[in-house]
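>>> Quick check, what structure comes out for this input:
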Amino acid sequence: MPHFVRMRILTLLLGLVISLGYSNGYHFLMVLNSPGRSHFNVGQALAKGLVNAGHEITVVSVFPQKKAIPGYHDINVPNIIAAMKGDIAALWDSINKPLTQKLIDHYQMGFRLTRGLFVDPNFQDLMKSNRTYDAIICETFYNDAQYGLAEHFNAPLIGLSTGGGLTFITDMVGSPAPASFVPHIMLPFNDHMSLYERFVNVAFLAFERLLLDYYYLPGQEKLYKEFFPNNKHSFYEMRRNASLVLINQHVSLSFPRPYSPNMIEVGGMHIDGKLSPLPEKIERFLNDSEHGAIYFSMGSNLKSKDLPPSKVEEILTAFRGLKQHVLWKFELDNLPNKPENLFISDWFPQTDILAHPKVLAFVTHGGMLSTTESIYHGKPVIGLPIFSDQFFNMAHAEQAGYGIMLDFKNLKANDFRAAIERIVSDANYTDVVRGMSFRYRDQQQTPLENAIYWVEHVTRHQGAAYLKSAAQGLNWWQYHNVDVFLIILGIFITLIMLPFAILRLMKMCFVVKVKKEKKIKQN
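Reported below is the predicted structural model:
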């Protein structure tokens, strides 16, 4: 037998032995603290993927499974809904607030969200239990105090970011984010910023840093001390001890940017590629659309029924003048003055609709999950961003050439209709997004497989400390060498000022000498 064949057989046998050694199922605790269905869908995809990989998982959320899944255990925490009710109702109004106030509102929401979970009776029972877990997976959604669960259960901490790389998330693993080409995800900038945009980006990041260090993190620290009084690690030690952060992003979906080794892109892991037949009414409505169709949804949290009547009328006027059929996720059964080319429903199977060949474009709020699904299915977008990373995502859509961003606050029927007509008539938008779809799908393994691998990897290596960057232990001023630059500045100023000081001293001595000599002469 040739040597290379023997080596190949030995390698395969060794791989089999290793895989068998790693096949013992782990038990994970996953905490999905967001009340948004779209956020939950990302976490649920990972949870089910881990169960299918032979593991067991306990999921804390507000969306328990309707049908029991072996190995998947629910802990329902309805108190989160009560804690967040006011925040969800105010989402439409947030568009009228300045960006600085939006950030403050997010942090205040985080305080209510974190406390709401901690005081939930079902969560309290979990905290008091003697259960053991091999790793804790926490959604990173303005809830840093909850990361104390890792020490509480003596297990590695894994973060799951259902959005982008906000500063308080990248802080967990010390991931770099150069302000020169990485815009804050709440800003409508791309990675090719003008001087003015870079100035705004740096200024907003500085504002966020101050707000984090002197408002948000101290508030989360109080919650941490209140609900984890027996934890030995301080709040700041705990939050910088994450073993891994999975981020719902991918370079083909956004801008290229650097990440630390334990920050892994798994964008789109909730898309399994499986399609279901559309409900008969929807299928017939789409098939009857001679000129194609438009799909319009503002996601799971923004309810179209809560729109002001004047805004609804502008939207209806725009749709009324279109040749295309329109599907609109509208949460009321009755919509006055509804045109014949419009189909409304409080729920649509979004991925199945986007996959339909008659659907030409997607009108969206620009959330990460919606833009990912539009790219996956090769459909261009018209964005009406309202809050958070939606402006960032739509800025990328415009730069890449697969979308048009409109100002929802000043939305008029003519502008809305013109954008739709432009995107369905200009083939370049569709060509671009189909190219992006091809690049996104061209991965060595699926995003879900990648996520499962890394969760298993850090678990079997007891936290995989070798992946952790030294940046995780640095304060922001140390990370950016602010203290070093201050020393250099001090030395520079000293070297410049020293000659002047010496000259001034010499002048003073000369004056004193002259005065003394003059006095001697007078005597």
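
>>> hey, let's count contacts and neighbours off CA atoms from now on
Will do.

>>> Might you report the residue contacts of the nearest residue to V202 once chain neighbours are set aside?
Closest residue to V202 apart from its sequence neighbours, by Cα to Cα, 6 or more residues apart in numbering: A179 at 6.1 Å. Going by Cα atoms under 8 Å, 6 or more residues apart in numbering, A179 touches 198, 201-202.

>>> For A179, give its distance to L195.
12 Å (Cα to Cα, to the nearest Å).

>>> Unless I misread the structure, V363 falls within a helix.
No. Read with DSSP: H, G, I helix; E, B strand; the rest coil, V363 is strand and lies in no helix.

>>> since we're on it, how many residues are nearby?
24 (other Cα atoms under 10 Å).

>>> who touches M263 in this structure?
173, 175, 244-247.

>>> no wait, S243
156-158, 173, 262, 458, 463-465, 467-468.

>>> For the comparison step, fold the sequence that follows:
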Amino acid sequence: MIRHLILFTLFHLVLLGVSALNNDIFNELEPNSHFRSSPKNILFAVTVGGSSHHSWVMRVLDELDCRGHNITYATTDDSLRFSRQREHIKTVSIGPSQLHDPRLTSRKMGHPMSFDLLEDILDIMGDHYPTNYHALVDVIERNAIDAVICDHVSYPCFDAAKKTNRPFLVSMMVNEAPEDHLPYINRNNFMMMDGNSQHMTYSRRFYEAFIYPMEAMWHLGPALWRLKQKLEALDIPPFENRWGNSIKLVNNLYGIDEPRPTGPLVEHVGPIYNDHFDALTPEFASFLDTHQRVVYVAFGQHAQSNDDQESTRVLQMLLNNYEAGVLDGFIWSATKGTPLPDHVTTSSGIQYRLNSTEFTNIGKIVSWAPQAGILQHPSVVTFISHSGLMSLYEAIYQGKRILGYPLLTDQFANANKLARAGVALWLSLSEDRLDVDRMTEKLRRVVEDKDGVLQQAVNRYQALFQIHGRVGVDRAANIVEEVLYTADSHGHLPHRHDIARNLSFLKRNNYDLYLGLLSFFVLLVLLLRLIIQFVLPSSSKPKLKIQ
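Purely as a prediction, here's the structure:
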């Protein structure tokens, strides 16, 4: 407690010093009382998800801790590591991991995601729901939490916050805010290939709008019914709008997110990067320092090649370009369990054994790599990425050209978006990845970038990301404090509510005015008609002549 009071005082002194340096008006306007009258208690909860669900929010929590607030982090057993080096954060386990359930680990995650896998995901969520929900309610009440930050797929967190009448914010990488969901924006991460409908065919749009929902209901109906019963047993309304009164913290920005009108409860705070920087080890530094044109390959924490044939094609693409002099080395961060062949034969007929010295001088295949440090190195010229948002953020920040190799969910839309912006090329599922020659050619185009067009676009995006990346953490922390100090007794932020909530459908769209105008013209027409009927006939009657 003493530590937080000291931090609280120091933070105010720093603010005063900064304001004195930047703008003397704040000295003149210094209020007699300050809104930070006492520290607040904040909970961040995640029930499922990898590092992109945790790490960037940790940086926001660090900033809130520096402002003197008390932080609690509640998550599953497998994710406790994200706060391991943060003694200032109180960490609480809310149960075992959902990701290690045998029903998930025994299935391949593809795109579009199979209904069988989605059914398993719903059942697993239902099995863990009571444990996560009760644990979070207990954490909120025991720690006198003032506001909660819930990860966007952590549904028990929303319900626990509502049960305890606490205001909550929703953290997300992809903008899934319901109020920003317009007819031309695609948000079905399980099967979409594009973030908007601009380039979609009519048949594809029709399928995604009408056919797919019916297929999903047919296949997932029983699982949804089972989940509904479990929620009702907890006295939780199953399908209500949980986010309607909450601010959505979106770690994204226009350039990746689809530009469109946004609601007052949606805040783009991105890009906020990972909470740690992995420096190069001597082994990686030596490899990069002795090469000039290195391609880095990484498919994220949870995705990998489907089989050794796919891995073989990836290696053939790399080695073909090595033999052509396009690149002189590569590093592949292939997660544990990635299927790899014993040897690879290139288009020229040369065979490389993966355990040979000849191969290891060209390429390094490792189960883990310091991605941030590698992307920072000047020898790295291209990043072959699964197109996960955090990886894209890191690559663009360092000004690296990208060859997209999407594997899951929103990654396809991300790769498509950057390709259309001229920042990257990407390898499609159906056309490119089964043809080594096409893969080889696309990688060559990205690495060589003969006319410099790709790098010019990358440089524009690099400026965009560096500009916005400098203020993201502060901005997100400010919004959390806004919720802490301005939410009403119901946990709502009425000053951010769209005024349309208070208007009828007719008034909201000015339809009442149009109806009034239409009524005026109708009455005018009727009046003119009456005038014509009564005036014109009398004036047109023949006059009698007097004899």
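
>>> Please state their TM-score.
The TM-score (TM-score structural alignment, normalised by the length of structure 1) is 0.75; 451 aligned residues with a Cα RMSD of 3.7 Å.

>>> picking that back up, so which of the contacts of M263 of structure 1 are in strands?
The members of those that map onto strands under DSSP state E are 244-247.

>>> Let's see the ChimeraX selection covering just the buried ones among the contacts of M263 of structure 1.
One line in ChimeraX is enough to select the buried members of those, burial here meaning 16 or more other Cα atoms under 10 Å:
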select :173,175,244,245,246,247
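
>>> Map the contacts of M263 of structure 1 onto structure 2 and name those still in contact.
Using both residues aligned by TM-score structural alignment, their matches' Cα atoms under 8 Å, structure 2 keeps these contacts from the contacts of M263 of structure 1: 244-247.

>>> Could you export those as JSON lines, including distance to D346 of structure 1?
Below are those laid out as JSON lines (distance: Cα to Cα, whole Å):
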{"residue": "L244", "distance to D346 of structure 1": "37"}
{"residue": "V245", "distance to D346 of structure 1": "34"}
{"residue": "L246", "distance to D346 of structure 1": "31"}
{"residue": "I247", "distance to D346 of structure 1": "29"}
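
>>> out of these, who's nearest L50 of structure 1?
L246 (14.1 Å; Cα to Cα).

>>> so what corresponds to the closest one in structure 2?
Under the alignment by TM-score structural alignment, L246 of structure 1 pairs with L249 in structure 2.

>>> Ignoring the adjacent residues along the chain, who's closest to that match?
S171 (4.8 Å).

>>> That neighbour matches what in structure 1?
S171 of structure 2 maps onto L160 in structure 1, by TM-score structural alignment.

>>> any idea how far V62 of structure 1 is from its match?
17 Å.

>>> Give me the more crowded residue out of these two.
Neighbour comparison, L160 of structure 1 and V62: the larger count goes to L160, with 27 against 21 (by other Cα under 10 Å).

>>> So that one lies in a strand, does it not?
Yes. Applying three-state DSSP, one finds L160 of structure 1 inside a strand.

>>> before we move on, back to that, farthest pair in the ones in strands among the contacts of M263 of structure 1?
Greatest spatial distance among those (Cα to Cα): L244 and I247, at 9.7 Å.

>>> shared neighbours of the two, anything?
263-264.

>>> so which of the contacts of A179 of structure 1 hold up in structure 2?
Shared with structure 2, among the contacts of A179 of structure 1: nothing (both residues aligned by TM-score structural alignment, their matches' Cα under 8 Å).

>>> ok, those vs A83 of structure 1, which is closest?
Nearest member of the contacts of A179 of structure 1 to A83 of structure 1, counting by Cα to Cα, is N201, at 31.9 Å.

>>> looking at it, that closest one is touching I185, isn't it?
No. Checked against Cα atoms under 8 Å, the pair N201 of structure 1 and I185 is beyond contact range at 9.9 Å.

>>> ok, which stretches of the stretch 151-300 of structure 1 are helices?
167-170, 195-211, 217-227, 235-239, 280-287 (DSSP state H, counting those that start in this stretch).

>>> and those, which is most packed in?
Mean neighbour count (mean count of other Cα atoms under 10 Å) peaks for helix 167-170 among the helices of the stretch 151-300 of structure 1, with a mean of 21.

>>> Quick one: residues in contact with it.
140, 161, 176, 212.

>>> Translate the third one into the numbering of structure 2.
For P176 of structure 1, the aligned residue in structure 2 is D180 (criterion: TM-score structural alignment).
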